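In: Structure of the sequence below:
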Amino acid sequence: MRVRLVQIAQHADDLQRAADFYTVLLDTPPSALFDPPGLLFFDLDGVRLLLDRAAPSSLVYLHVENVHETLERLEGLVEVVTRPHVIFTHEDDTLGPEGYEEWQAFIKDSEGNTVGLIAFQLP
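Out: Below is the predicted model of the structure:
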């Protein structure tokens, strides 16, 4: 049996505010809204991101093309928790593309959840 990730739930008090924020972050509109009961969905390349009033907060890491450019696009919308920095360079392809640096930054979304941003760049 093959197991794959289907959905990630994240807490959101204000679905419209969360929709506005994640539309800018993900550069795509929501794929579905069911209110009531208070469920907002985005499609992350086949994995559903569910923003739900009843969900607990979780730490979600999102792949972006460039961490610095993403933060520039979000300027004024987010609190930057940790500025972009290199975590490590991948010596093989076990956790990322071989030879690439993994850049990470952390932000607070519109609902107060911490979100990790990850980009892979050649040194």
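In: switch to C-alpha atoms for all contacts and neighbour counts from now on
Out: Noted.
In: hmm, who's touching the longest strand along the chain?
Out: Counting residues, the longest strand found in the chain (DSSP state E) is strand 79-89. With contacts defined as C-alpha atoms under 8 Å, 6 or more residues apart in numbering, strand 79-89 is touched by 67-68, 98-109, 114.
In: compare with the first, here's sequence two:
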Amino acid sequence: MRGLVQVAQHADDLDRATAFYRDVLGLRHIATYRPPGLAFFDLDGVRLLIEESAPPAVLYLVSDDLEADVARLRTHEVAIVEEPHLIFTDDGTFGTPGKEIRMAAFRDSEGNLLCLMT
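Out: From the prediction side, this is the model:
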């Protein structure tokens, strides 16, 4: 095994989810196939598959500016579940020792939980 190539996310309404991931999150839309009802997006080299039969997944997305990203989500009336907050200070296990890891959580158009992390 070499790495992650694709992750799937549940959607009740493919058009609504496509608009959310493309227009609200700004992900590059790769393709939509009807039938069977699949939408693909680029997540920094990993394909994100949106489909009705997929189970919900918690996606953790990189944010360069947590407060600005949360503010932008609010302008789209996205439900913020957790405000930006400190999760932990890295001891070097995940990257730079002393780096503060911060996170915020929100719901997509389909009710799936997503998180932004610095």
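In: re the thing from before, looking at the contacts of strand 79-89 of structure 1, which are in strands?
Out: Glu101, Glu102, Trp103, Gln104, Ala105, Phe106, Ile107, Lys108, Thr114.
In: Show me which of those residues is closest to Ile8 of structure 1.
Out: When those are compared for distance to Ile8 of structure 1 (C-alpha to C-alpha), Thr114 wins out at 14.1 Å.
In: Now for the residue nearest to the spatial centre of structure 1: which residues touch it?
Out: Within structure 1, the residue whose C-alpha comes closest to the C-alpha centroid is Leu62; the distance, by C-alpha atoms, centre = their mean, is 3.7 Å. Contact analysis of Leu62 of structure 1 by C-alpha under 8 Å, 6+ apart lists Val115, Gly116, Leu117, Ile118.
In: Can you find the partner of the second one in structure 2?
Out: Looking back up the chat, that one is Gly116 of structure 1. The alignment partner of Gly116 of structure 1 in structure 2, by TM-score structural alignment, is Cys115.
In: What's the local residue count around its match?
Out: Using other C-alpha atoms under 10 Å, Cys115 of structure 2 has 19 neighbouring residues.
In: Could you confirm it falls within a strand?
Out: Yes. According to DSSP: H, G, I helix; E, B strand; the rest coil, Cys115 of structure 2 belongs to a strand.
In: need the longest helix for structure 1.
Out: Secondary structure assigned by DSSP state H gives helix 15-26 as the longest helix of structure 1.
In: mean shift between the following helix or strand past it and structure 2?
Out: Helices and strands here follow DSSP states H and E; after helix 15-26 of structure 1, the next one along the chain is strand 32-34. Superposed on structure 2, strand 32-34 of structure 1 shows a mean distance to its aligned partners of 0.8 Å (mean C-alpha distance after the TM-score superposition for structure 1).
In: buried ones in strand 32-34 of structure 1?
Out: Neighbour-count burial for strand 32-34 of structure 1, counted by 16 or more other C-alpha atoms under 10 Å, picks out Leu33.
In: same question, stretch 52-71 of structure 1
Out: Buried, per 16+ other C-alpha under 10 Å, within stretch 52-71 of structure 1: Asp52, Arg53, Ser57, Val64, Asn66, Val67, His68, Thr70, Leu71.
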